[in-house]
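*Asks:* predicted model and sequence follow; I will ask about them next.
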Amino acid sequence: MLILSRKVGESIIIDDRIEVKVLEIVDGKIKLGIDAPKDVTIHRKEVYDEIRDENKKASDISMESFSKLKGPLK
């Protein structure tokens, strides 16, 4: 893990395409601005973890459950 110190107005560049800038620091909370191409998906980690967990649950269908499906899927 890379650990950096940045002041308000300073930024870091990731992969020549993504800029993360410190916009504000108030009461121990940091406001970040992220400038990235539209094809880059950005999530807060807790949201990303939820999406990943839901996708995993959805893909863990048992063959027994799958065989209970009737008719063609549309």
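*Replies:* Cool, got the structure. Numbering: from 1, shown residues only.
*Asks:* from here on, contacts and neighbour counts on C-alpha atoms
*Replies:* OK.
*Asks:* may I see the buried residues of the longest strand seen in the chain?
*Replies:* The longest strand of the chain (DSSP state E) is strand 18-26. By neighbour count on 16 or more other CA atoms under 10 Å, the buried set for strand 18-26 is 19, 21-22.
*Asks:* against that first model, consider the following:
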Amino acid sequence: MLVLSRYRDESIIIGDDVVVTVVDVRGDRVRLGIQAPPHISVHRREIYDAIAKEKESGNDAVQQSAAQNQGGSVQQGAPTNPVDPPLGFNSFGTLPR
């Protein structure tokens, strides 16, 4: 496992098209912003595990419902321009202070 230290408003790049930015740090909680192309699903671990469990049982309808009800899954939409920063971010990929 690669372990990195980042300050607020700093990012890491995964591959060529996934950007993870530290949006906020409060106590022991960290808020991350994730920009990814539409073909890459982004889930919290507990949502991913629930989806995997449902796939094993073959119940796709329940998996989609669980993800929507818990609000922890995001299917990224395609940006209008691949180099556009996510909403609220400036051209450097950071949030304005």
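*Replies:* Sure thing, it's come through. Since the structure is predicted, the reported quantities are computational estimates derived from the model, not experimental observations.
*Asks:* returning to that earlier point: export the buried residues of strand 18-26 of the first structure to a markdown table and tack on distance to Gly9 of the first structure?
*Replies:* Formatted as a markdown table, these follow (distance: CA to CA, whole Å):
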| residue | distance to Gly9 of the first structure |
| --- | --- |
| Glu19 | 12 |
| Lys21 | 6 |
| Val22 | 6 |
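*Asks:* circling back to that earlier point, ok, and what's touching the longest strand of the first structure?
*Replies:* Under the contact criterion CA atoms under 8 Å, 6 or more residues apart in numbering, strand 18-26 of the first structure has outside partners 6-14, 30-37.
*Asks:* can you give me the helices in the second structure?
*Replies:* Secondary structure of the second structure (DSSP state H): helices at 45-57, 60-70.
*Asks:* from Tyr7 of the second structure, how far out is Val23 of the second structure?
*Replies:* Distance, Val23 of the second structure to Tyr7 of the second structure, by CA to CA, to the nearest Å: 9 Å.
*Asks:* I appreciate the help and will end here.
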